[in-house]
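# let me see the structure of the following:
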Amino acid sequence: MCRRRHFSFRTEEAYIHWIKRFIFFHQKRHPNLMGVSEVEAFLNHLAVDRYCSASTQTQALNALVFLYQEVLANPLGNMKGLQRVQQRHRVPVVLSISEVKKILDNMNGTCQLIAQLIYGAGLRVNECLGLRVKDIDFETGSLSVRDGKGGKDRTTLLAKQLFVPLQKHLVKVAQIHQTDLNRGAGFAAMPGALYKKYPMASRSLAWQYVFPSSVLRDWSQGQMKVRWHMSDSTIQKAFKLALRHAKIEKHASIHTLRHSFATHLLSAGTDIRTIQLLLGHRSLQTTMIYTHVIEATKSVISPFDNL
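The predicted structure follows:
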């Protein structure tokens, strides 16, 4: 049912996770034998006993509503006893320009290039790792993000300083691809059933991932050997190590570079609507959170300094 609706793989994983947790919480009873009261008991357990966040409880609720409404065709009624976790509005952690430079200087190789792209284009980690060779346009200085969050496509900017290192990296990608072709592999995993419609395209360089995995894997029931993109855990670990070496005491992750991209553009006077388009936010309210970051860091003089 998730795949019929073209949900992302992460959404599918999350829904299956919460449905399993729900079933195990009720001693492996079948969901058909349960209803609103059991769903409320599970969600209240997450809120009261597990101290989960509002977004976690909402994700679990969405998974169970989807299960009963779409899979079991038995929609849940009104949940009057549901204890919702209060939503907290938090300002995202943002790195200064000098801090970003320190972190990037403490990285090297492919991980450094990925981090530079994420900061330079405001990409999510999976959006960056999911880039194909055909998605990079050096002529216009832009990147095409395919199937981003919410299944949306968008275009964002490509920093001019990354042209040369990215072109050198793509030469290595082409060499890896040629080696795979010589071994009878060289296929790229394509969305949907495009590999059936365009069988030759899946072996072209254009469809290869910009940041390929180091190993070949079976795909399409073992009929093809494909090279997926590298794991996001690799870049996460490299970023954490660079953060420690740069001696920056902030609770930051690789995603913080995306927050920093938006905040630094806003500080430079870029229109908030333009930033929304570059980030791929559906609502302008989501992008407006970065205005709070700017307001919190304005050069306001404390009255204590005037004593």
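# contacts, neighbours, all on C-alpha from now
Will do.
# for the strand or helix carrying Ile103, packing partners?
Using DSSP states H and E, Ile103 sits within helix 97-105. Packed against helix 97-105, as judged by 3 or more Cα pairs under 8 Å, 6 or more residues apart in numbering; DSSP states H and E, are the following elements: helix 109-121, helix 232-245.
# flag every buried residue along it.
The neighbour-count check on helix 97-105 (16 or more other Cα atoms under 10 Å) flags Val100, Lys102, Ile103, Leu104 as buried.
# looking at the helices and strands packed on helix 97-105, which is buried most?
Neighbour counts averaged per stretch over those are highest for helix 109-121, at a mean of 20; criterion: mean count of other Cα atoms under 10 Å.
# just checking, next helix/strand downstream of that one?
Scanning forward in sequence from helix 109-121, with DSSP H and E defining helices and strands, the next element found is helix 125-129.
# before we move on, the earlier item: would you format the helices and strands packed on helix 97-105 as TSV with distance to Ser202 included?
Output for these, formatted as TSV (distance: least, Cα to Cα, whole Å):
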stretch	distance to Ser202
helix 109-121	24
helix 232-245	23
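# looking at these, which is nearest to Gln57?
Taking Cα to Cα, helix 232-245 is the member of the helices and strands packed on helix 97-105 nearest to Gln57, at 24.9 Å.
# would you do the same for the sequence below? I want to compare the two.
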Amino acid sequence: MDGQPRLLDQVREQIRLRHYSIRTERVYCEWVKRFIRFPRYRHPVEMGAAEVEAFLSDLAVRGNVSASTQNQALSALLFLYKQVLKLELAWLGEVVRAKKPSRLPVVLSIQEVQQILAQLQGEIWLMASLLYGSGMRLMEVVRLRVKDVDFGRKEIIVRDGKGMKDRVTILPQRLVEPLKQHLQLVRATHNAELRAERGDVYLPDALARKYPRAPWEWAWQYVFPAAALSIDPRSGKTRRHHFDEKRIQRHFKLAVRAADIEKLATPHTLRHSFATHLLGSGQDIRTVQELLGHSDVKTTMIYTHVLNRGRLGVLSPLDRA
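This is a model prediction of the structure:
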């Protein structure tokens, strides 16, 4: 229709109204484009359950994607129909999500964690240590703001975690001084940028409107800023973004290899190890649930399956002989 914004622009607008991340925006837009191209460029209004199921089946059969990727595509399409096109269609609730296989998480021993951390240096070491010491997710660490680190209480407030929920986790005592020293360097860089009439940081639109000076304030700066300035893809402004999470992933992979550890460990493995080691030390499972930000304790229970002593503390009959 004349004067009607392009479909992808409408998708972006609705995503930004809900303050979803730029990563979600890119992923959802890419799935919408692939869905439109799949039946030879038909508008989603002209399609229904049959086309959605055919698209998802094609992803699984021909694309050989995982269940989580297939469900991500479905989430993007549900968002398109419900939030963008405003279509309350009966078949939306009938589309079946792919069932994820039930797998135990990869967990490192305390010694293996120490061996990997010993291969890392500088801010990469500090971020990896936070992943293990606090149980935060990778993106939660790189998006951490100065104001959310409480040295007095030795706590970290995780803002907009998974499910857009806030939670509180622990700041390890061993990281207090290294983190303070790191922040001194970050603040020196920030002060230099303020003198150069820069130094603002990204804030969601609602916050930026409510606190127009906040983007330049020290409290709102990233704890782990990027080394160089970059262009914000949404606003077009040149500013310093947070640290690139891909750099951590690359360095961690090299560290695992250098430590001669054969497990398929990633930075997220440190979060799994955090939970398992706390439970192994006798920590209450409800406390671990809160630190991880799990909505259901059943999600946290999976770590009881990978404890060294076994879920029920079972001793093999061979070891009793």
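# and Arg29 of structure 1, which of the helices and strands packed on helix 97-105 of structure 1 is closest to it?
In this view, these are compared for proximity to Arg29 of structure 1 by Cα to Cα, and helix 232-245 is the closest at 34.9 Å.
# how much does that closest one stray from structure 2?
Averaged over the aligned pairs, helix 232-245 of structure 1 sits 0.4 Å from structure 2 after superposition, using mean Cα distance after the TM-score superposition for structure 1.
# aligned to Phe151 of structure 2, what sits in structure 1?
Applying TM-score structural alignment, one finds that Phe151 of structure 2 aligns to Phe138 in structure 1.
# hang on, isn't that match packed against Leu162?
No. With contact defined as Cα atoms under 8 Å, Phe138 of structure 1 does not count as touching Leu162 (10.0 Å).
# leaving out the residues flanking it, which one is nearest to the corresponding residue of structure 1 for Ile36 of structure 2?
Under the alignment by TM-score structural alignment, Ile36 of structure 2 pairs with Ile23 in structure 1. Distance criterion Cα to Cα, 6 or more residues apart in numbering; nearest residue to Ile23 of structure 1, sequence neighbours excluded, is Arg29 at 6.0 Å.
# state the distance from that neighbour to Gly35 of structure 1.
For Arg29 of structure 1, the distance to Gly35 of structure 1 (Cα to Cα, to the nearest Å) stands at 11 Å.
# and the helices in the stretch 201-321 of structure 2?
Taking DSSP state H, counting those that start in this stretch as the criterion, the stretch 201-321 of structure 2 carries its helices at 205-210, 245-258, 267-280, 285-292, 297-301, 317-320.
# what's the first one aligned against in structure 1?
For helix 205-210 of structure 2, the aligned range in structure 1 is residues 192-197, judged by TM-score structural alignment.
# before we move on, what about the fourth one?
For helix 285-292 of structure 2, the aligned range in structure 1 is residues 272-279, judged by TM-score structural alignment.
# residues making contact with the matching stretch?
Applying Cα atoms under 8 Å, 6 or more residues apart in numbering, the set of residues contacting stretch 272-279 of structure 1 from outside is 121-123, 154-157, 262, 265-266, 282-284, 287-288.
# wait, which of the helices and strands packed on helix 97-105 of structure 1 is closest to Ala252 of structure 1?
With distances scored as Cα to Cα, the stretch of those nearest to Ala252 of structure 1 is helix 232-245 (8.0 Å).
# for structure 2, which segments are assigned as strands?
Counting by DSSP state E, structure 2 has strands at residues 149-150, 155-158, 167-170, 225-231, 238-242.
# columns mean neighbour count and distance to Thr24 of structure 2 on top of those strands, output as JSON lines?
Shown next, in JSON lines, are these (neighbours: other Cα atoms under 10 Å; distance: least, Cα to Cα, whole Å):
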{"stretch": "strand 149-150", "mean neighbour count": "17", "distance to Thr24 of structure 2": "26"}
{"stretch": "strand 155-158", "mean neighbour count": "20", "distance to Thr24 of structure 2": "19"}
{"stretch": "strand 167-170", "mean neighbour count": "17", "distance to Thr24 of structure 2": "21"}
{"stretch": "strand 225-231", "mean neighbour count": "14", "distance to Thr24 of structure 2": "18"}
{"stretch": "strand 238-242", "mean neighbour count": "20", "distance to Thr24 of structure 2": "17"}
